[in-house]
Structures are given as C-alpha cells and as structure tokens.
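In: next input, structure requested:
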Amino acid sequence: MSGPGRGRRLPLMSARDYGRAPREDREPGRPSRALVVALLLACASLMVLDGSGGALDPARRVVGEAVGPAQAAADGMIRPVVGLSERFETQDHLRGELAALEAENADLRAAVRTAPYDRARLAELEGLTSAATDLGQALVPARVIGVGPSQSFRSTVTIDAGSQSGIRPDLTVLNNDGLVGRVLRVTATTATVLLIVDPDSTVGGRVAASMELGFLKGRGVLGDAGRLDLELVDETVVPRKHDTVVTWGSTDGASPYVAGVPVGEVVSVYSSLRESSQRAVIDPYVDFAALDVVGVVVPSGTRSDRAVVEADGSLR
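Out: Predicted structure coming up:
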C-alpha cells in the first residue's frame, strides 16, 4: 500500500487493554481527579445527613461513650499539672501576705509594750518645757545612759550630751520634778553629772515660806530612802514640816546652780545639841533611781547640735 501511514505498523492491543481508561499524566504526589471527586461527594453527603436532623447522632453517641471517659480521665490527670504553677503563685502570694501580717503584728505588740515608756518620756519632755518657762532659762535635753561612781564621787550619772551640745562643767542639771545635780566634766558627746544626793555634794538652799537660807548635803542613798540634810544659816530658825526648799543660786546666778529650782520638801526637823543648831530632813522631789530625761541649763543662744528648749518654751 502506498500513501500516508503506509508501511507503519500499529501496536497490537490485547483484550485487557480494551475498556481501560486512558492513563493520566499527573505530577508525583498529587491526588488523582477521581479521588478528589470522591472526597467532595463524601463531604456533600455528610453535610446533607447532618442537616437532615440527627442522622449521625447514633454514631456520635457511640464515639462519645467510648471516648468520653478517656477524655475525662486524661483531663483529671492533666488539670492538676496545668494548675500547679498557679497554685505555687497563689501560695507564694499568701506567704507574702502572712509575713506582712506577722511583721505588722510584731510592730503592734512592740508599740503596746513601749506605750507606757513613751508616755512617760513625753511627759518628762513636756515638763522640761514648763521648767524652762518657769525658770526663764534655756535647756538642752539629754538622756541618762549610765549610772555609777566617778572618781571620788559615789553618786553620778552619765548623759548623752557633751561639748558638741553646748554642755560644759558646772552647769545645773534638772528634770521635770526638780534639781538633779551639776555637770562635773564633759567629752564631745557625753557628760558626767554629780547628783545632789552624793555625800560630797553641797547645794545652797532656801526655805520658800520663810526665805531662810541654808546648805543641803546628800546622804549617798538613791531611791525612796534617799534624803538630804538642810542646815540653816540662822540657827534660831526652825523650818516647818512640808515647807518647800528651792535652790539659793550662785553669785553669777548661773553656775553651778541657778536660783529657784525645786529641791524637795521638809519631812522632819531635829536639833544638833553638839552644834546647837536646827536641821531639817528633806525628801527630794526627784526619784534618782529612775532618772531618764534631764535638761542642762545653758546660756541663751548657746550653739548646740540638738534642739534647745528656750526660756519661752519654744524649740530652737
């Protein structure tokens, strides 16, 4: 035969090749068109069944009954682990609040315990203000920080104010009750005070009612049994019981004792046959066994590293 195709032999086809769909040329890994069409039909069928009013409910119920207990058990195991960090954070917060409450409670207990002491100190400071006003003298407040003998004196105390506070020897020391003593010596930050109850202390005194003069000497005893002996200049004068005795004052009116500071009151009077004189026993106003806040009389305008109570009661 001649013509196009003549001479070319067609491939033989077996019987099994008839009816086979032509082979599709597709990329490796890409699903076939038939598979895609099948999946789309399946999705459409499920949507129709779900919208038809519960056709899938039995299947869902079966799955739920089978899977539900397992989910509950798993949730019960996972929930404590998930909430563990939150529990730790909550416990840390509670511990912080508990610590704050305990600290606040401790502060309140301390305040309750120290309240009487704070009130007593406040009363003494207010008393110093009144004393400064009554005497017309400036005072440097100080606290007693030591009690004990000093050199040849038996009855002394140490206060926490010295030369930096304007303190120098031979200045009057008092508190809100009356005369305490005089400054013996000072350092930059402390001072030693000789108490009027010391046996070697002598204070010029005046009986307030009669204005009679005398000299007060200590017996060296502190506390309730501490007493002073008053010997009057006029031996014929007999002081009366309960008379008030105040300081006589010095020649310069300032050191070692200013005038008019209350010392104590007469509790008894006795006669000295050997010296032919009248003597009075004085109960001091100051409790020397419980000294705390005192004031040192300083000249007005004294430079000090602490507040000074002025004669008018103001603080400088």
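
In: contacts and neighbour counts: CA atoms only from here.
Out: Fine.

In: just checking, what packs against the biggest strand by length in the chain?
Out: Among all segments of the chain classified by DSSP state E, the strand with the greatest residue count is strand 138-150. Of the remaining helices and strands, those touching strand 138-150 by 3 or more Cα pairs under 8 Å, 6 or more residues apart in numbering; DSSP states H and E are helix 84-135, strand 153-159, strand 293-298.

In: centre of the chain to that strand, how far?
Out: 26 Å (Cα atoms, centre = their mean, to the nearest Å).

In: next, the buried residues of it.
Out: Neighbour-count burial for strand 138-150, with 16 or more other Cα atoms under 10 Å as criterion, is recorded at 138, 139, 140, 141, 142, 143, 144, 147.

In: just to revisit the earlier point, most tightly surrounded among the helices and strands packed on strand 138-150?
Out: Mean neighbour counts were taken over the helices and strands packed on strand 138-150 using mean count of other Cα atoms under 10 Å, and the top value, a mean of 27, falls to strand 293-298.

In: one more, please, to line up against the first structure:
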Amino acid sequence: MRDTRESRLLLVLLVAVAFALITVDIRGGQESPVDGARQAAAAVFGPVENGVAAAVDPIGNAIGAVRDSGERHNRIAALEKENAELKAELGSDDRNRNRLRELDAMLKTAGAGQYGIKGAQVVAIGSAQGFSWTVTLDVGARDGIQRDMTVLNGAGLVGRVTTVGPSTSTVLLANDPDFTVGTRMEKSDELGFATGQGDRPLLVQLLNGKAKVKPGDRLVTFGSAGSRPFVPGVPVGEIVRVDPMGGGLTRNVYVRPYVGFTKLDIVGVVVQAPRSDPRDTVLPQKPKPAPTVTVTVTAKPPADGQADEQAQGEAAEQPIRGDAAKPAQEQDPGRTREQNQGQAQNQGQAQDPNGQEDATP
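Out: Predicted structure coming up:
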C-alpha cells in the first residue's frame, strides 16, 4: 500500500477501533461483549498456532542451546576454579593437624613467658635485599607490627622484624650471619652473644673464659633495653660442642637452635613484652632418663639327694694313684724328705704308658 492520505486515515481508524474494543473488553470482564468473537478467533487460529509452534520450537530450542552453551561453560569454569581454591585453602588433613600442633605449641610458649603475640604465617622465603636468611609474614603496620620486634614460634627464637610494610613484614632469621642476640645460660646465668652461621650451629661467645659448660646445657635470650629488639627468656638452643679453654677472656661454644629455620609456617610477633623476666620458665622440660632395670639371678641350692649324687660323681672322677695319691700326712714321717721324693718318683716310673699302675710289688 502506498503512503497516501487515505491510507493514513484508515490506519488511524483501525487503531482507534482497537483501543475501543480493548476498553470495552476490560470493562466488561467475564461478560465482555467481544468474548464470543475471541472464542471464535481462538477456534479458528488455535490449530494454526499449534502447527506453527510445532514446526518452529525445535529451531528455537537449538538456537537457545547454542546461545546458552557459552554461559554454561563459563559457569562450569567458575565452579571448578572455586572448588580448586577451596581445596587449596583447606589443604590436606595432615597439614591441618600439623599447623594445629604448631599453633598450640606457640600459644603455650607465649603463655609460659607472658608474651603478647600477633599470630602470622610465613608467605615467602628470602628477600630482594640480598642473600640473607629472611622470611616474609602476612602481617604489617596495619596489624600493629613495628620494626625490631621479636619473632618466635612454639620451639623458640625465630628472629626479629627488620622491615615493615602496610600488610607484610620481613624477618631476619636467627641463623643469619648478620644476626646477633644476647644469651644467658640456664641456671648458671653466664652471659654471651650468639651469632648465626647459616645451616651450621650458632656460635656463642661466652664473656667468662673460665665458664664451666658442657654439651646439653641450654640458653635463652638475655633481653634488650626496652625489650627491643629482643624480649627476655625466649629459648635459643642447647650446646653441642665446647671449645677447650685457652686462657682467653672469652670462650666459644656451639649451640643447636630449637627452631627449624627451613620449615617455618606459623609464627608469632611479640607486640607486648612480659612484665617480668620469665628467665628459664619457657624452656621445655628435659626428658627424664629411662630407669635402669637390674636383674638379679639367685642360684637354687640342689636337693639333698642331688647333692649326694653330685658328691659321689665328683669322687668317682678322681683317679686312684696308690701311694702317690696319698696326702702328705700319710707318708712315713721317719723317712727324710729326699727318701719320700725318691719313693714318689719310683712309683711314677712304675706306671705303664696307658696311665695304669704297675702290678709288680
């Protein structure tokens, strides 16, 4: 149809009639005057709509499936990623139990020394500052961490904080060659300075060159002024070797640290020092030596009958040698010593080679 004035008037008229029918239908409700016309139209066009829908629905479903396949793939990928993250976060049961033991041991150490600590986890090893022995923690200035704070775990001294960022911090480990801490011997109170030696035992220089120390003796931190960078009483390690005294003013000993620096995970940063020096109370209890079992065996005396049989057997085993087997008191006392010896010699020669006595008188 061409766009003319008549066609436009017809379009306007049709639209007006449609709106009028819609208004009458809405106001009429269930008794609408156009209800009969609607039913007649449904009877005529219903089968046509069903036929068209049956022919068109498979095509529409295929188009929808192609359109939704991309969304489903993205959803599956997101679920797989979320599952992997949950597995990584939860970890294995063995790791969870191990971390629980580390956390429990650290809390016991902090409780024994009355240290106020901030729990942290080691998230990186090493540092961009060089080849020093350092670790990075997941706590920083936002968590109240400051430079020169003591770091420990359930075993003992880990190190001290050297660098602090907003959410992370760097710890210099106690086995680093640039690390030095004041120490105090258990019970004897001998003072010294411990220096790291990498993967070797700590070198401790005792201030008293005549100090009496031995392998197995234990050390703790002496503490610093204002408890920075070290709080007192933190276990350091035990002596494994002692250099002989050379008459010098100091004496060197070698200490195996309690902390395993290659397997750090859960640590605590001491944010509040104890009110008083805990001294040796934080040291673990020494294992008690196993009791020595002594077994005493008592010989049972033989019965009377067995004793008689044993005595008779021993008597039967003794050979009879004639006069030579007689005791000295049975020899003739009237003879001289030389005559008695000669008689014994003659009796010995009278025996045959088989050890039997000569029957000749």
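
In: TM-score for this pair?
Out: The pair, once superposed, lands on a TM-score of 0.56 when counted by TM-score structural alignment, normalised by the length of structure 1; 193 aligned residues with a Cα RMSD of 2.7 Å.

In: among the buried residues of strand 138-150 of structure 1, find me the one that's closest to residue 80 of structure 1.
Out: Closest approach to residue 80 of structure 1 among the buried residues of strand 138-150 of structure 1 (Cα to Cα): residue 143, at 62.2 Å.

In: just to revisit the earlier point, and the angle from the longest strand of structure 1 to helix 84-135?
Out: Angle of strand 138-150 of structure 1 versus helix 84-135, following axes from the mean of the first three to the mean of the last three Cα atoms, to 10 degrees, is 100 degrees.

In: how big's the offset between strand 138-150 of structure 1 and structure 2?
Out: Between strand 138-150 of structure 1 and its aligned stretch in structure 2, the superposed structures give an average distance of 1.2 Å (mean Cα distance after the TM-score superposition for structure 1).

In: distance of the residue positioned nearest the centre of structure 1 relative to residue 113 of structure 1?
Out: For structure 1, the residue lying nearest the average C-alpha position, counting by Cα atoms, centre = their mean, turns out to be residue 107 (6.7 Å). When Cα to Cα, to the nearest Å is applied, the distance between residue 107 of structure 1 and residue 113 of structure 1 equals 10 Å.

In: ditto for residue 206 of structure 1
Out: Summarising the geometry, the distance separating residue 206 of structure 1 from residue 113 of structure 1, computed by Cα to Cα, is 42 Å.

In: so what corresponds to residue 261 of structure 2 in structure 1?
Out: Per TM-score structural alignment, the equivalent position to residue 261 of structure 2 in structure 1 is residue 288.

In: now do the same contact list for the one in structure 2 that sits across from residue 139 of structure 1 in the alignment.
Out: Residue correspondence to structure 2 (TM-score structural alignment): residue 139 of structure 1 is matched to residue 117. Counting by Cα atoms under 8 Å, 6 or more residues apart in numbering, residue 117 of structure 2 makes contact with 110, 268, 269, 270, 271, 272.

In: then residue 213 of structure 1?
Out: Shown in contact with residue 213 of structure 1 (Cα under 8 Å, 6+ apart): 204, 205, 206, 207, 232, 233, 234, 248.

In: reformat those as a markdown table; add secondary structure, neighbour count and distance to residue 182 of structure 1.
Out: A markdown table is the format used below for the contacts of residue 213 of structure 1 (DSSP: H, G, I helix; E, B strand; the rest coil; neighbours: other Cα atoms under 10 Å; distance: Cα to Cα, whole Å):
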| residue | secondary structure | neighbour count | distance to residue 182 of structure 1 |
| --- | --- | --- | --- |
| 204 | strand | 20 | 13 |
| 205 | strand | 28 | 14 |
| 206 | strand | 26 | 18 |
| 207 | strand | 22 | 21 |
| 232 | strand | 23 | 22 |
| 233 | coil | 14 | 23 |
| 234 | coil | 12 | 26 |
| 248 | coil | 24 | 14 |
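
In: okay, now residue 276 of structure 1: neighbour count?
Out: 10 (other Cα atoms under 10 Å).

In: on the three-state scheme, the spatially closest residue to it that is not a sequence neighbour is what?
Out: Computed as Cα to Cα, 6 or more residues apart in numbering, the closest residue to residue 276 of structure 1 that is not its neighbour in sequence is residue 235, at 7.4 Å. Put simply, residue 235 of structure 1 is coil when judged by DSSP: H, G, I helix; E, B strand; the rest coil.

In: compute the first-to-last residue distance for stretch 172-180 of structure 1.
Out: Comparing the first residue of stretch 172-180 of structure 1 with its last one, the separation is 8 Å (Cα to Cα).

In: ok so, going back, pull the most distant pair out of the contacts of residue 213 of structure 1.
Out: Longest distance between any two of the contacts of residue 213 of structure 1 is 14.6 Å, between 234 and 248; criterion Cα to Cα.

In: residue 280 of structure 1 is nearest to which of the helices and strands packed on strand 138-150 of structure 1?
Out: Closest among these, using Cα to Cα: strand 153-159, at 21.6 Å.

In: the closest one against structure 2, how far on average?
Out: After superposition onto structure 2, the mean distance of strand 153-159 of structure 1 to its aligned counterpart is 1.5 Å, using mean Cα distance after the TM-score superposition for structure 1.

In: and that strand, how far out from the chain middle?
Out: Using Cα atoms, centre = their mean, the mean C-alpha position of strand 153-159 of structure 1 is found 32 Å from that of the whole chain.

In: which residues are in contact with residue 217 of structure 1?
Out: Residue 217 of structure 1 makes contact with 196, 197, 198, 199, 200, 201, 202, 203, 228, 229, 230 under the criterion Cα under 8 Å, 6+ apart.

In: so what does the residue nearest to residue 276 of structure 1 match up with in structure 2?
Out: Aligned by TM-score structural alignment, residue 235 of structure 1 pairs with residue 209 of structure 2.

In: how much does whichever strand or helix holds residue 255 of structure 2 stray from structure 1?
Out: Residue 255 of structure 2 belongs to strand 251-257 when assigned by DSSP states H and E. The superposed strand 251-257 of structure 2 is, by mean Cα distance after the TM-score superposition for structure 1, a mean 0.7 Å from where its aligned residues fall in structure 1.

In: could you check how far that strand is from the centre of its chain?
Out: Centroid separation between strand 251-257 of structure 2 and its chain, computed with Cα atoms, centre = their mean, is 25 Å.

In: preserved in structure 1, out of the contacts of residue 117 of structure 2?
Out: For the contacts of residue 117 of structure 2, the contacts that persist in structure 1 are 110, 268, 269, 270, 271, with contact defined as both residues aligned by TM-score structural alignment, their matches' Cα atoms under 8 Å.
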